[in-house]
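Asker: my questions concern the predicted model and sequence given below.
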Amino acid sequence: MSAAREYGLDEQYEWARPPAGGWTADDLDRLPNLPPHTELIDGSLVFVSPQTEFHMRMMRLLENALLDQAPADFEVFREFTVEIDSRNRPEPDVAVVRAGADTGARRTRLRSEDVVLAVEVVSQDSVARDREVKPGKYAKAGIQHFWRIEEDGGLPVVYAFELDPATSAYGPVGIFHNRLKLTLPFLIDIDLTAINRRGRL
């Protein structure tokens, strides 16, 4: 039985009316006709606005740099959902995951315990989610590192955080304007001014 019929809805409009208690992480795979990159936050579907050029370039810079610099025991994912719990399945813009976490080519989500870094590039429609809602959920799920990236004059500013196990909340590591240099979760050195250059930098 399809999810639509299970909830007594017309399949074409199934996602428009949530069931009592909201949607679940599994529903995100079953609902038909969802827009790409739909997230689940507190049982509600969250749709993304059209991507800006800054957002696209920043994700490309990060993905390329992290793939080049990550040791073999880490993998880099772009725009791939993470299951926090049954009512939350956010989609970080970029995530660094333990390489041994691979559960097969058909998987549609990561487990939060396998994610070591979640990155959110802030958009106009996602400010509150990226600054408050999603970091809180990543921290409670035990994800050790979180970066929030904002645009300032066409260039990125990276706000880096690390999980404090005593409080299950993130503490600031630093604010990076032109160059991002960190030792955790591995040695990282990214020229943030390269965002508008072509190629793998």
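Answerer: Looks like it came in fine. Numbers count the residues shown, from 1 in each chain.

Asker: from now on I want contacts and neighbour counts done on CA atoms only, so please keep to that.
Answerer: Noted.

Asker: enumerate every residue touching residue 187.
Answerer: By CA atoms under 8 Å, 6 or more residues apart in numbering, the contact set of residue 187 is 69-70, 181.

Asker: sorry, that was for residue 122
Answerer: 55, 130, 148-151.

Asker: same question, residue 130
Answerer: Per CA under 8 Å, 6+ apart, neighbours of residue 130: 120-122, 148.

Asker: which one of the residues you listed sits closest to residue 26?
Answerer: residue 120 (22.9 Å; CA to CA).

Asker: can I take it that the closest one is in a helix?
Answerer: No: when classified by DSSP: H, G, I helix; E, B strand; the rest coil, residue 120 is found to be strand rather than part of a helix.

Asker: distance of it from residue 111?
Answerer: Residue 120 is 17 Å from residue 111, where distance means CA to CA, to the nearest Å.

Asker: how distant is the lengthiest strand in the chain from the center of its chain?
Answerer: In the chain, with assignment by DSSP state E, the single longest strand is strand 155-164. With CA atoms, centre = their mean, to the nearest Å as the basis, strand 155-164 stands 14 Å off its chain's centre.

Asker: what does it contact?
Answerer: Outside of strand 155-164, the residues within contact range by CA under 8 Å, 6+ apart are 58, 139, 142-151, 169-178, 180, 192-193, 195.

Asker: buried stuff in it?
Answerer: Residues of strand 155-164 classed as buried: 155-163 (neighbour count, 16 or more other CA atoms under 10 Å).

Asker: quick check: what element follows it along the chain?
Answerer: Going down the chain from strand 155-164, the next helix or strand is strand 169-176, by DSSP states H and E.

Asker: picking that back up, of the contacts of residue 130, closest to residue 30?
Answerer: residue 120 (25.5 Å).

Asker: so what's residue 101 closest to, chain neighbours aside?
Answerer: Nearest non-adjacent residue to residue 101, counting by CA to CA, 6 or more residues apart in numbering: residue 114, 5.9 Å away.

Asker: putting a second one here so we can go through both:
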Amino acid sequence: MTAEPLPTSSWPVPPPDGYTADDLDRIPDLPPHTELIDGSLVFVSPQKYFHSMAVDLLVMNLRQQVPEELRACREMSVVLNGRNRPEPDVMILRAEAVTEEAEETGFRAEDVVLAAEVVSPDSEERDRKRKPQLYAEAGIPHFWRIEKGTGRRPVVYVFELEPATRGYVPTGIHHDRLKLTVPFDIDIDLTAIDRL
């Protein structure tokens, strides 16, 4: 069986110095959830059901527990610098970053308190290494990495920014329950994913 060649003429051609964070808002017809990493566009593969359930579980619970001065959101991009605009699966950000009209297509790194990534097979390297490095360098205080554990249950790896090195240090691994006091009091029953 022979595959049809892909029509390359409709693919965006990168500028000589790569794309910028502003380009994501200007390039027409980009696939949903396109990210900018190191000046290159990253197109994501279709997500697995686990990914969707894990994001839903976290966002649903975080929205119920987040203090008034913060907001929880899903799958919105964050401008880290001119060449990096990834899209964390879950974010906690300062409430004042969201306008009354809610027309934002992304947020600034300084408004993000927590970035979380649910690891997918096609994004393991980015979610485990490059994105946490970029988030830390941008000064985002908290990072969570969510991996698939036993069955459909998530395992949440929690990291906090160490300001002197601008790198993340691990502060916990959570299997059945995610109970934290930073960035605010959080208590999430991770086994509730079985009911989604």
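Answerer: Happy to help now that I have it. From a predicted model like this one, the values you see are computed outputs, not experimental measurements.

Asker: re earlier: neighbour-wise, which of residue 120 and residue 111 of the first structure wins?
Answerer: For the pair residue 120 of the first structure and residue 111, the greater number of neighbours falls to residue 120 (26 against 17), based on other CA atoms under 10 Å.

Asker: list the contacts of the more buried one.
Answerer: 92-94, 130, 147-149.

Asker: just give the closest residue to the alignment partner in the first structure of residue 114 of the second structure, not the sequence neighbours.
Answerer: Aligned counterpart of residue 114 of the second structure in the first structure: residue 117 (TM-score structural alignment). Distances taken as CA to CA, 6+ apart put residue 145 closest to residue 117 of the first structure, at 4.6 Å, once the chain neighbours are dropped.

Asker: tell me the residue in the second structure aligned with the one you found.
Answerer: So, by TM-score structural alignment, residue 145 of the first structure is matched to residue 142.

Asker: confirm for me that that match is in contact with residue 132.
Answerer: No: at 9.7 Å, residue 142 of the second structure and residue 132 do not qualify as touching, with contact defined as CA atoms under 8 Å.

Asker: list the contacts of residue 194 of the second structure.
Answerer: 152-153.

Asker: pull up the gap between it and residue 94 of the second structure, please.
Answerer: Counting by CA to CA - residue 194 of the second structure and residue 94 of the second structure are separated by 31 Å.

Asker: before we move on, what about residue 18 of the second structure?
Answerer: 30 Å.

Asker: so the residue most central in space within the first structure: helix, strand or coil?
Answerer: Nearest residue to the geometric centre of the first structure (CA atoms, centre = their mean): residue 92, 0.5 Å. Each residue gets one of three states, and residue 92 of the first structure gets coil by three-state DSSP.

Asker: map it across to the second structure for me.
Answerer: Checking TM-score structural alignment: residue 92 of the first structure goes with residue 88.

Asker: and if you look at residue 195 of the first structure?
Answerer: With TM-score structural alignment as the criterion, the equivalent of residue 195 of the first structure in the second structure is residue 193.

Asker: its match should be in a helix, yeah?
Answerer: Yes: per three-state DSSP, residue 193 of the second structure lies within a helix segment.

Asker: quick one, what contacts it?
Answerer: 53-54, 57, 152-153.

Asker: in the first structure, where's the longest helix?
Answerer: Identified as the longest helix of the first structure according to DSSP state H is helix 53-69.

Asker: that one aligns to what range in the second structure?
Answerer: Going by TM-score structural alignment: helix 53-69 of the first structure matches residues 49-65.

Asker: what's the average distance of the matching stretch to the first structure?
Answerer: Compared with the first structure after the fit, stretch 49-65 of the second structure shows a mean deviation of 0.4 Å (mean CA distance after the TM-score superposition for the first structure).

Asker: buried stuff in that stretch?
Answerer: For stretch 49-65 of the second structure, by 16+ other CA under 10 Å, it's 50-51, 53-59, 62, 65.

Asker: isn't the match of residue 92 of the first structure up against residue 76?
Answerer: Yes: with contact defined as CA under 8 Å, residue 88 of the second structure reaches residue 76; the gap is 6.6 Å.

Asker: what's the counterpart of residue 129 of the first structure in the second structure?
Answerer: By TM-score structural alignment, residue 129 of the first structure lines up with residue 126 in the second structure.

Asker: ok, residue 170 of the first structure next?
Answerer: Aligning on TM-score structural alignment places residue 170 of the first structure opposite residue 168 in the second structure.

Asker: next up, the contacts around its match.
Answerer: Here residue 168 of the second structure is in contact with 132-133, 136, 142-143, 159-162 (criterion: CA under 8 Å, 6+ apart).

Asker: give me the distance from stretch 79-95 of the second structure to the chain's centre.
Answerer: For stretch 79-95 of the second structure, the distance to the chain centre is 7 Å (CA atoms, centre = their mean).

Asker: wait, which of the contacts of residue 122 of the first structure is closest to residue 27 of the first structure?
Answerer: Using CA to CA, those come closest to residue 27 of the first structure at residue 130, 23.0 Å.

Asker: the residue nearest to residue 117 of the first structure reaches residue 135, doesn't it?
Answerer: No: at 9.7 Å, residue 145 of the first structure does not count as touching residue 135 under the criterion of CA under 8 Å.
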